[in-house]
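Participant: Whatever this is, show me its structure:
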Amino acid sequence: MATVPADKSAKMSTAAAKSFVDTYYPALNSSRADIASFYMPAANMPDGKPLPVIVFNGNIIPDPTAMQTLFQEQMPEARYEVQDYDCHVLNPHYIAEGQSGHSPASGKNMTILITVSGYVKYGDVRAATMRGFSESIVLIPNPLATGNTKGKPMKEWLIQSQNFRLVV
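Facilitator: Now for the predicted structure:
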């Protein structure tokens, strides 16, 4: 099995984390119809548990469509402000079941843990109280983005697991 050098893995995971943070949180603020596209397609683990695993402030969300519906139909207007994020490679040799994966030289056969902290205001953002949040997200490479050379640009990384918590 080819191993990607640690410096390339660090650069790739950092770029993936930055790209994710720079697109996901603005979508929560204003492009809620796109939220489901940030998640891997619904699947089951070998033990039958569903993927992706989504926990929003202690509530289990069954799938990406339900997460999008929650934000579109139940959540008030929101303004997320990311203060800090960090990332770590969890699995440097990830290949999705039934997929051949990216070329090992691409550095994209990995799972990445991103921890994010910041503030959010719900409701009328001019009058709302700012609340802290903390979030842990596991990203996997999007197998459909492999070799995508035409059409709409695809997200290169998708959420496999997410745990969001308001902290204050």
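
Participant: CA only for contacts and neighbour counts going forward, please
Facilitator: OK.

Participant: What's the biggest helix in this structure, counting residues?
Facilitator: helix 6-30 (DSSP state H).

Participant: What lies in contact with it?
Facilitator: Residues from elsewhere that reach helix 6-30, judged by CA atoms under 8 Å, 6 or more residues apart in numbering: 34-35, 38, 71, 77-82, 86-89, 92, 107-108, 112, 114, 157.

Participant: ChimeraX command for the buried members of the residues you listed?
Facilitator: To isolate the buried ones among the contacts of helix 6-30 in ChimeraX, judged by 16 or more other CA atoms under 10 Å, type:
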select :35,38,71,78,79,80,81,82,87,88,89,92,107,108,112,114,157
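
Participant: Let's compare: structure for the following, please.
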Amino acid sequence: MTTPAKDAKLIKTASDAARRFVESYYPALNDNRSSLDTYYYPDAAITWNGNAILGGGNFATFFATMPTSHYDVQSFDAHPVAVDAMGNCSVMLNVSGSVKYGESKEMRGFGETVILRPEEGNPTKFKISAQGFRLVSG
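Facilitator: From the prediction side, this is the model:
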């Protein structure tokens, strides 16, 4: 059973985790692609604009073939999900923004849903366990 105090703690945990994730992950997509696999669990289920990918290492390899990028996050929202017996929770994160690839001047919209799961033994450090990314039709 949850209480208002427990719910508030879970919401704060989700909000803090989402903010830290957004502030580090999207700059890594733009400028530090070699670090991408560290954001993922090895068995992360990823769908990136219709491409199914299993695991952070495979995603990093896939993304390395992409042209340079500039992601601009315009909004995000997080919700605690899947609270475990220890009171730790995963986080569902919804992100929207725009992205530019390569030398193109065209910015395209994107939407993304990410499930962040806490690392075992460290409930304040999260990694991606599932991700769905889609470019918005232009």
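
Participant: Filter the contacts of helix 6-30 of structure 1 down to just the ones in helices.
Facilitator: Among the contacts of helix 6-30 of structure 1, DSSP H puts none in helices.

Participant: Could you list which residues are in contact with the residue nearest the centre of structure 2?
Facilitator: Geometric centre of structure 2, nearest residue: V114, 4.4 Å, by CA atoms, centre = their mean. Under the criterion of CA under 8 Å, 6+ apart, the neighbours of V114 of structure 2 are 91-94, 128-132.

Participant: could you point out the longest strand in structure 1?
Facilitator: Longest strand in structure 1, counting residues (DSSP state E): strand 78-91.

Participant: what's the matching range in structure 2 for that strand?
Facilitator: Under TM-score structural alignment, the match for strand 78-91 of structure 1 in structure 2 covers residues 69-82.

Participant: Which stretches in structure 1 count as strands?
Facilitator: For structure 1, the strands defined by DSSP E cover 43-44, 50-51, 53-56, 59-61, 78-91, 111-122, 131-141, 157-166.

Participant: circling back to that earlier point, which one in structure 1 is aligned with the residue nearest to the centre of structure 2?
Facilitator: The alignment partner of V114 of structure 2 in structure 1, by TM-score structural alignment, is I137.

Participant: State the distance from the nearest residue to its match once chain neighbours are set aside to G118 of structure 1.
Facilitator: Computed as CA to CA, 6 or more residues apart in numbering, the closest residue to I137 of structure 1 that is not its neighbour in sequence is Q162, at 4.4 Å. According to CA to CA, to the nearest Å, Q162 of structure 1 stands 16 Å off from G118 of structure 1.
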